[in-house]
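[1] okay, here's the prediction I keep looking at, along with the sequence it came from:
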Amino acid sequence: MIMRRPMLKGLLIVLAVAIVAVIAWAVWSRVRSDRARLPGTTVADRHPTSPAARPAQPAAATPRTGVTIDPRRQQLIGVRTVAAKRAEMTELVRTVGVVQYDETRVTDVNLKVEGWIRELYVDYTGQLVTRGQPLFTLYSPDLLATEHEYLLALKTRDQMQSSQIADARVRADTIVAAARQRLALWDLSADQLQALEQTRQPQAAVTFRSPAGGYVTEKQVLKGAHVTAGQSLYRIADLSVVWIEADVYESDVSLVRLGQHATVTLDAYPGERYAGRVVYIYPYVNQQTRTNKVRYEFANGRGRFKPGMYANVELSVSAGAGVTVPANAVLDSGKEQIVFVAQGDGYFEPRRVKVGRRLGADVQIVDGIKTGEQVATGATFFLDSESQLRASLQGYEAAPAPAPAAGPRQQLDITLRSQPDPPKAGENQFEATVKDSAGKPIDDAQVTVQFFMAAMPTMNMPAMRSEVKLLPVGGGVYRGTGNVMIAGRWDVTVSVARNGQRLGSKQMTVVAR
């Protein structure tokens, strides 16, 4: 029977897939065998490792090595390069503030004499008044009596003008001046005193005028009310200039200076920008929010700013010239910052850098990069995973021979359990039991559980690591809570140490659900 061509082609494909699977299995077995021969490690869950005799070394940075990516792969995974540039760095400090009255432009209207309100001309809160505008009239027995005294002093002085006694004329002038000064201290204006002198008629109800222009923000008087000396009747605020007080983060306080120009936008008037300046920096920091209050002054000729409004404040601060790269070119592991520098022919070198301030979409590089060097800005997580993987493989190839242990070698019996079992993605409870070769519990040790998942370049996923520290509870039992980042297969290492010396470890594989 003659086999058809499509069927033959299908059998050839199945055969090819089988061959690839066999080769992959053989390679994986070889890698596992190589790892099993490394000192102080095992791959099987059932084999505990022997203790290490030398002291534990301080935690080092994650090993990385250069990687070569051909142009086609760069295009597929999205690797892009940008030249580091030297630029004049301008940093923006943004914050939200509240419009407030300029305290130096708020006037309190009160009386220095007791009396009764006869007429009330400004009779509601929010009314706009001008300087010198009549506010109310007041009947005051004390004020009326002083007017009579003033008029009597004026009459006496007129009579003394023809006196031959100079002292009498001087004494009359002094009495007139004293009475006039007393009325002036009670807030009678110069025009009112002049009218009183010309008409020689006392005013039973004296008109009081506004000492300042602005809006009435408080009104505490009614027509016919009895008022006392010192009582506040009105509060008038001049809104031609306003303050905006905003909280600046403690880390940005050093950028703020008195007299700096600021720009404000208001949600009520989109698209409009207003210019002002810094007039005061409070001398203390809010301990709860870790912010420093800053006061800005803005002209308000058009009346746009209304006290109580929220305002978006922006300060443009020159930070000098420096080297900058795009922020997405920097990988921050928490312990170090890495940038991949293109050296040509598809080779990328991982380089540690010292990062300064964030400047919009760019970041300042204080040390590690020179102007003009090309840095990778796309798929940097893939480059980092590839770099760490190759560094790990190089480490396996160059692994040193096992060092002789100080003293007799011992075997540790280490078991690890989780709740739930198997562990889930998220928070889990872990319990380890540690015993020596004689089955005696080991209580005075430091036990850590390390989780590792290799990078998956095809998914653009970097390698993942986490660590859980277990605390002794007695009887060789150690417990703790830790987080498994995602579901999947994890390589787990349980390490036991005492006084800085590693006693032993155990490796296993778990599959988180």
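    Received it, and whenever you're ready, just let me know what you need.
[2] going forward, measure contacts and count neighbours with C-alpha atoms only.
    Will do.
[3] tell me how far the residue nearest to the spatial centre of the chain lies from Tyr282.
    With distances taken as Cα atoms, centre = their mean, Tyr249 lies nearest the centre of the chain, 6.2 Å away. Applying Cα to Cα, to the nearest Å, one obtains 13 Å for the distance of Tyr249 from Tyr282.
[4] same check on Ser316?
    Counting by Cα to Cα, the gap from Ser316 to Tyr282 is 20 Å.
[5] give me the more crowded residue out of these two.
    Ser316 (16 against 10; other Cα atoms under 10 Å).
[6] I figured the more buried one was touching Arg257, is that so?
    No - with contacts counted by Cα atoms under 8 Å, Ser316 stays clear of Arg257, the gap being 11.2 Å.
[7] this is the comparison structure:
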Amino acid sequence: MTSNKKLSLAAVALVVLGVGIGHGAAQWRSASLATARPEAPHSSAAASVSTGERRVLYWYDPMLPQQRFDKPGKSPFMDMQLVPKYADDAPVGGVAVDPRVAQTLGVRTATVTKQHLGISLQVPATVLLNERDVAIPQARTAGFVQRVARLAPGDVISAGALIAEVLVPEWAGAQQEFLAVRRTGDEALTSASRQRLLLMGMPMELVQRVERTGQVETVMAVHAPAGGLVQEVMVRQGMTVSAGMSLARITSLSTVWVEAALPEAQAGLARVGEQVEVALSAYPGKSLRGKVSAVLPETNAATRTLRVRADLANPGGRLRAGMFAQMRLGGSSEEALVVPTEAVIRTGQRAIVYVVDRPGRFSPVEVRVGRELADKLEVLQGLQPGQQVVVSGQFLIDSEASMQGVLQRQASSVAVAASAASAPWTPAAAVHEANATVVAVSGNEVTLNHEAVPALKWPAMEMAFPLGQAELAKGIQPGDKVRFTFREAKDGFEIVALQRVPKGGAR
């Protein structure tokens, strides 16, 4: 019996020893795993602690900043790691971007500079006939065409060249009467008769010839009043012509037009009377000078260009209609404040440049731009020489600004400042209400996805608001539907009342 009791006690002792060893091994394994994986977070709170002193609000993908995550890791959308959003990354009036993220995504900057710019522009041009210098010979009286010079459109003739000969039968009687009166020796009657011949359309040369020779001439010769290009011949042999009928159209070649299509943005470079320089591909190495004679008042709706016309001398007729040329306008030098063209973001209503406050901190600045000069853009207002502006990677800055509501707060501040100039500010006038869904609650700040605010011309968007008092967010959780009241504060807008909307209530 004693032997059985000893065996039982030994078995119990072995069981107790085994349980103790197993418990110790389990404790040692748990401690080892915890030491090997201390950084494995399971909540945003744990993640906040692991980052040290800087408190993390959430993690996000820089390419899709509207998507937020409660722990770090790899983005499900892009082949890149999620980036932490810190509580102190929301500067007043600006936007913050982690410098390492900015470097990874290729954010580049440039310096605002003043440059002496030779303000000139070279544009394609075409040589045209000078339509101001046109001659149209006409028949002075009715008659019959006896002969026409061998002319065709495109011929070049000199001044005084014969166009046509016209037989005028009624001239015969008038000339015979003039000769008879002249033989009487009465100077008064002779002068009156001579004047009558001129009024019938006879040239002075013909009247003097009749008076000198005493012979009747009934054939009128029509000559070109000026030399140039024959564009049209309107008379043929055997035709009957009436008084004032046009016989030909002749355009002078002593000067030509050079016409260019000037982009609308550079219209200020063209002024009537300004000197221009013209180079023609037909005569390489040579340049001709002329003056702007007209800037046509109509813009081409399809190409958004203005027609600029310059007069150019044409000695020897070397310049021919239809030739291609290059016209250079301007040439004056003046100092201008410039930035790279890609630094300016045009929204349709305004132009914005992101200025570097310090590494990782940027501020949107509205600018007024002037002329576009190659890869530079003139800045008339908004910037100072020496400032650094962002020239690439603006998509990242824009996304951050959208998340932090920087542009909306800036636009609202401008609107409030403008209204304050005309009327005194009152607290009641600056208070607004809207419905929203809570996205995140963090200390003295709440992020809301709110509806449009017509009074401020805000669209529906996600925006972070500081709380007037931290107790306002007591009991509010992400996902809650709330009604919030906010007003303008010193550094933007702050929430003064926050109330949860019961389920089934209006959003």
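    That came through fine. Worth saying up front: this structure is predicted, and the values here are computed from it rather than measured.
[8] please state their TM-score.
    Superposed pair, TM-score by TM-score structural alignment, normalised by the length of structure 2: 0.55. Supporting alignment: 370 aligned residues with a Cα RMSD of 5.5 Å.
[9] thinking again about what came up before, overlap of the contact sets of Tyr249 and Tyr282 of structure 1?
    Asn292 (Cα atoms under 8 Å, 6 or more residues apart in numbering).
[10] contact partners for Arg182 of structure 2?
    So Arg182 of structure 2 contacts Leu189, Thr190 (Cα under 8 Å, 6+ apart).
[11] continuing past the host helix or strand of it, what's the next helix or strand?
    Element membership for Arg182 of structure 2 (DSSP states H and E) is helix 171-183. Helices and strands here follow DSSP H and E; after helix 171-183 of structure 2, the next one along the chain is helix 187-199.
[12] and the next element down the chain from that next one?
    Following helix 187-199 of structure 2 toward the C-terminus (DSSP H and E): helix 204-213.
[13] surely Asp102 of structure 1 touches Ser240?
    No - counting by Cα under 8 Å, Asp102 of structure 1 does not reach Ser240; the two are 9.1 Å apart.
[14] under the alignment, what does Gly214 of structure 2 map to in structure 1?
    Per TM-score structural alignment, the equivalent position to Gly214 of structure 2 in structure 1 is Arg200.
[15] burial measure for its match, as a count.
    Using other Cα under 10 Å: Arg200 of structure 1 sits among 16 other residues.
[16] mind checking how far it is from Arg171 of structure 1?
    Distance from Arg200 of structure 1 to Arg171 of structure 1, by Cα to Cα: 21 Å.
[17] so where do the strands sit in the stretch 1-150 of structure 2?
    56-61, 64-69, 83-86, 95-96, 108-111, 113-129, 134-135, 143-148 (DSSP state E, counting those that start in this stretch).
[18] of all the ones you listed, which one is nearest Ala434 of structure 2?
    strand 64-69 (20.8 Å; Cα to Cα).
[19] what comes up buried for that closest one?
    Pro65, Arg68, Phe69 (16 or more other Cα atoms under 10 Å).
[20] same check on stretch 483-497 of structure 2?
    Neighbour-count burial for stretch 483-497 of structure 2 flags Arg483, Phe484, Thr485, Phe486, Arg487, Glu488, Gly492, Phe493, Glu494, Ile495, Val496, Ala497 (criterion: 16+ other Cα under 10 Å).
[21] which of those residues sit farthest apart?
    Most distant of the buried residues of stretch 483-497 of structure 2, by Cα to Cα, are Arg483 and Gly492, 19.3 Å apart.
[22] give me the element Glu494 of structure 2 is part of.
    Element membership for Glu494 of structure 2, per DSSP H and E: strand 492-500.
[23] ugh, wrong one, I meant Ala420 of structure 2
    Going by DSSP H and E, Ala420 of structure 2 is part of helix 406-422.
[24] what about the spatially closest residue to Arg361 of structure 2 that is not a sequence neighbour, distance to Arg209 of structure 2?
    Leaving aside its sequence neighbours, Arg361 of structure 2 sits nearest to Ala96 (Cα to Cα, 6 or more residues apart in numbering; 4.6 Å). Distance of Ala96 of structure 2 to Arg209 of structure 2, computed by Cα to Cα: 98 Å.
[25] with neighbour numbers in mind, choose between those two.
    Ala96 (23 against 13).
[26] ok, that one touching Arg358?
    No - taking contacts as Cα under 8 Å, Ala96 of structure 2 lies outside contact range of Arg358: 9.7 Å.
[27] give the contact list for Ser332 of structure 2.
    Contacts of Ser332 of structure 2 by Cα under 8 Å, 6+ apart are Gly118, Ile119, Ser120.
[28] ok, now Asn328 of structure 1?
    With the criterion set at Cα under 8 Å, 6+ apart, Asn328 of structure 1 makes contact with Thr377, Gly378.
[29] in structure 2, what residue corresponds to it?
    So Asn328 of structure 1 corresponds to Glu342, using TM-score structural alignment.
[30] that match belongs to a helix?
    Yes - counting by DSSP: H, G, I helix; E, B strand; the rest coil, Glu342 of structure 2 is found in a helix.
[31] and the helices in structure 2?
    2-36, 44-50, 99-104, 171-183, 187-199, 204-213, 394-404, 406-422 (DSSP state H).
[32] relative to Val134 of structure 2, which of these is closest?
    Per Cα to Cα, nearest to Val134 of structure 2 of the helices of structure 2: helix 204-213, 23.7 Å.
[33] quick one: contacts of that closest one?
    Against helix 204-213 of structure 2 from outside (Cα under 8 Å, 6+ apart): Gln175, Leu179, Arg194, Leu197, Leu198, Val216, Glu217.
[34] would you turn those into a markdown table with neighbour count and distance to Asn449 of structure 2?
    Listed next are the contacts of helix 204-213 of structure 2 as a markdown table, based on neighbours: other Cα atoms under 10 Å; distance: Cα to Cα, whole Å:
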| residue | neighbour count | distance to Asn449 of structure 2 |
| --- | --- | --- |
| Gln175 | 23 | 103 |
| Leu179 | 18 | 108 |
| Arg194 | 22 | 100 |
| Leu197 | 19 | 97 |
| Leu198 | 13 | 94 |
| Val216 | 19 | 105 |
| Glu217 | 18 | 101 |
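[35] name the nearest of these relative to Gln381 of structure 2.
    Nearest member of those to Gln381 of structure 2, counting by Cα to Cα, is Leu198, at 70.6 Å.
[36] ok, the equivalent of Thr137 of structure 1 over in structure 2 to Met204 of structure 2 distance?
    The alignment partner of Thr137 of structure 1 in structure 2, by TM-score structural alignment, is Glu165. Counting by Cα to Cα, the gap from Glu165 of structure 2 to Met204 of structure 2 is 17 Å.
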